[in-house]
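Participant: sequence first, predicted coordinates after that:
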Amino acid sequence: MSRNGPYIVTGKIPLTTMEICDDDQGYCQTWREVNRYPLKDKYALCRCGGSKNKPFCDGAHAKIHFDGTEAGDYELFDKTTEMIQGPALTLADKKHLCAHARFCLRAGGIRSLVAKSDDPEARNNAIEEVYNCPAGRLVITDNESEKVLEPELERSIVVIEYPPRSEHGPLWVRGGIAIESADGKLYEIRNRVTLCGCGKSKNKPFCNGSHVEE
């Protein structure tokens, strides 16, 4: 990313917009793709939240004197992570990465589901909720095989929208895309990461849910 400027994306990374969809009880459950942008070799995505051409940068960061100082840590995910063990699944939870996508609240909540993961329905719901966590705050492991379970995601960037609450969410970076700081240092490469798009996160470049408070 550029210093106090946009995210510079290279390498023909697909860009889409997806909406979070609720179930019939009002809980976040699924994703719906609503737009796929023309594929480009390189593009710049707004990081300050002020662009009139979102998700793309229009230079607003310079006009508003955006402070993009990065505070995100370089620790590996498995450091300072809470572990919640159930009978069939173990949940790893790194709370400060939360982007408030709310998939983990359905069907009694992720912790309750993990606690009764010897029940096939609870197990499947727990895995589904973790797979839908865009920030990668939640990671699930199968106790028997000791295998970390991860969704297969297209190497792409998704602009997250949540119409029921008129929320314009973060940028969902998927499929193991490298993220380089303004100083040229690489953050841990992960399958699921969310980057701040509103400019207000205290955990830049990562989302901390500040867009919910706008």
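Facilitator: Thanks, I have it.
Participant: CA only for contacts and neighbour counts going forward, please
Facilitator: Will do.
Participant: on the three-state scheme, Leu39 is what?
Facilitator: Under DSSP: H, G, I helix; E, B strand; the rest coil, the three-state class of Leu39 is coil.
Participant: residues contacting the closest residue to it other than its chain neighbours?
Facilitator: Spatially, and ignoring its direct neighbours in sequence, Leu39 is nearest to Pro14 (5.8 Å; Cα to Cα, 6 or more residues apart in numbering). By Cα atoms under 8 Å, 6 or more residues apart in numbering, Pro14 lies in contact with 36-40, 155-157.
Participant: hmm, try it at 10 Å
Facilitator: Contacts were defined as Cα atoms under 10 Å, 6 or more residues apart in numbering; by that measure Pro14 touches 36-41, 154-158.
Participant: ok, now Val9?
Facilitator: Taking Cα under 10 Å, 6+ apart as the contact definition, Val9 lies against 1, 15, 40-45, 157, 179.
Participant: at 8 Å instead, please
Facilitator: Residues in contact with Val9 (Cα under 8 Å, 6+ apart) are 42-45.
Participant: that's a helix at it, yeah?
Facilitator: No - inclusion of Val9 in a helix is not indicated when three-state DSSP is applied; the result is strand.
Participant: now it: how far from Asn132?
Facilitator: Shown here: Val9 relative to Asn132, a distance of 23 Å by Cα to Cα, to the nearest Å.
Participant: Ser201 touches Ser210, doesn't it?
Facilitator: Yes - with contact defined as Cα atoms under 8 Å, Ser201 reaches Ser210; the gap is 5.5 Å.
Participant: putting a second one here so we can go through both:
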Amino acid sequence: MSEKTIKILKNGPYIVSGDIPISERIITPVGKGYVLKDGQKFKAGAVYSLCRCGNSKNAPYCDGSHGDFDGEETASREKFKERVDLCEGQEIDMLDDHRCALARFCHRDTGSAWELVKKSDDPELKEEAIKAAVECPAGRLVVFDKQGNEIEPDYSPEIEVLQDPEKGVSGPLAIKGNIPVVSSDGHVYEIRNRVTLCRCGSSKNKPFCDGRHIRAKFKDGLID
């Protein structure tokens, strides 16, 4: 296992090891789509703990406020390809596991990821389809060429604390670069280039985000 890990404590925080950089990114509307803009940078270190319950007054770090937090991990442990639906296109195909963080990067000026994949014989729409998929922080969408090669960004390990001012809420932790996430019982979830972890405490698919931070109107104290 890589020395860079995120270990989940039972009913407690995420313990991050391996000097993984962490920074704030802001979901920002542009036209009919979205981009991520840089926010503040946070102190990392060899080991640090991140809030998972949504109650910390020292976000994104844990301050011990989890108390009676029910952090039971309920997410399926099936592999990504065992959970997906296939969207077939002219030049590329896309797999969708429906594990959505409601970050909305799958929507572009030119259409949704699903629409664009089906029109991927147009080179410009193909490029937009790929962007719509790979910019999904949750890793819900993954595109492949017709030879079966996965098309993915080459991310270095990092953690992004997402903020969503358009919705007036704070978002999940975006985990990039194939960082192992280890459950409280020692299970290593499938290692993936992109996943989002719940930090509002409300997800019904813990440890992963399911978009309930919007319904819960979660704010971490870092945004107005």
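Facilitator: Thanks, I have it. Quantities reported herein were computed from a predicted structural model and do not represent experimental measurements.
Participant: can you say which of the contacts of Pro14 of the first structure are buried?
Facilitator: Among these, those classed as buried by 16 or more other Cα atoms under 10 Å are 155-158.
Participant: need the max-distance pair from these.
Facilitator: Farthest-apart pair in those is Arg155 and Val158; separation 9.9 Å (Cα to Cα).
Participant: what do these two both touch?
Facilitator: Shared between the contact lists of Arg155 of the first structure and Val158 (criterion: Cα under 8 Å, 6+ apart) are residues 173-174.
Participant: in a markdown table, list the contacts of Pro14 of the first structure along with distance to Asp67 of the first structure.
Facilitator: Formatted as a markdown table, the entries for the contacts of Pro14 of the first structure read as follows, by distance: Cα to Cα, whole Å:
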| residue | distance to Asp67 of the first structure |
| --- | --- |
| Arg36 | 30 |
| Tyr37 | 28 |
| Pro38 | 30 |
| Leu39 | 29 |
| Lys40 | 27 |
| Asp41 | 27 |
| Glu154 | 31 |
| Arg155 | 29 |
| Ser156 | 26 |
| Ile157 | 23 |
| Val158 | 24 |
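Participant: just give me the closest of these to Arg165 of the first structure.
Facilitator: Lowest distance from Arg165 of the first structure to the contacts of Pro14 of the first structure (Cα to Cα) belongs to Val158, with 18.4 Å.
Participant: hang on, that closest one packs against His168?
Facilitator: No - using Cα under 8 Å, Val158 of the first structure makes no contact with His168, being 11.8 Å away.
Participant: quick one: the corresponding residue of the second structure for Gly5 of the first structure from Val169 of the second structure, how far?
Facilitator: Aligned against the second structure by TM-score structural alignment, Gly5 of the first structure finds its counterpart in Gly12. If you measure Gly12 of the second structure against Val169 of the second structure using Cα to Cα, the figure is 22 Å.
Participant: more neighbours, these two?
Facilitator: Here Gly12 of the second structure and Val169 are compared on neighbour count by other Cα atoms under 10 Å; more neighbours surround Gly12, at 23 against 20.
Participant: in this model Ala174 seems to touch Pro137 of the second structure, though I could be wrong.
Facilitator: Yes - applying Cα under 8 Å as the test, Pro137 of the second structure and Ala174 come out as touching, 5.9 Å apart.
Participant: now the aligned residue in the first structure for Ser156 of the second structure, nearest residue through space, not along the chain?
Facilitator: Under the alignment defined by TM-score structural alignment, Ser156 of the second structure is paired with Glu154 of the first structure. Using Cα to Cα, 6+ apart and skipping the chain neighbours, the partner closest in space to Glu154 of the first structure is Gly175 (5.7 Å).
Participant: test my guess that that neighbour contacts Ile189.
Facilitator: No - with contact taken as Cα under 8 Å, Gly175 of the first structure and Ile189 are classed as non-touching, separated by 9.1 Å.
Participant: after the helix ranked longest in the first structure comes which helix or strand?
Facilitator: Among the elements of the first structure assigned as helix by DSSP state H, the one spanning the most residues is helix 120-131. Heading C-terminal from helix 120-131 of the first structure, the first helix or strand you meet, by DSSP states H and E, is strand 138-142.
Participant: can you tell me the SS state at Glu188 of the first structure?
Facilitator: Of the three states, Glu188 of the first structure takes coil under three-state DSSP.
Participant: can you find the partner of it in the second structure?
Facilitator: So, by TM-score structural alignment, Glu188 of the first structure is matched to Glu190.
Participant: and the gap between that match and Cys136 of the second structure?
Facilitator: Computed with Cα to Cα, the distance linking Glu190 of the second structure and Cys136 of the second structure is 17 Å.
Participant: more neighbours, those two?
Facilitator: Taking Glu190 of the second structure and Cys136 together and counting by other Cα under 10 Å, Cys136 has the greater number of neighbours (23 against 15).
Participant: list the contacts for the more buried one?
Facilitator: 103-106.
Participant: at 7 Å instead, please
Facilitator: With contacts defined as Cα atoms under 7 Å, 6 or more residues apart in numbering, the neighbours of Cys136 of the second structure are 105-106.
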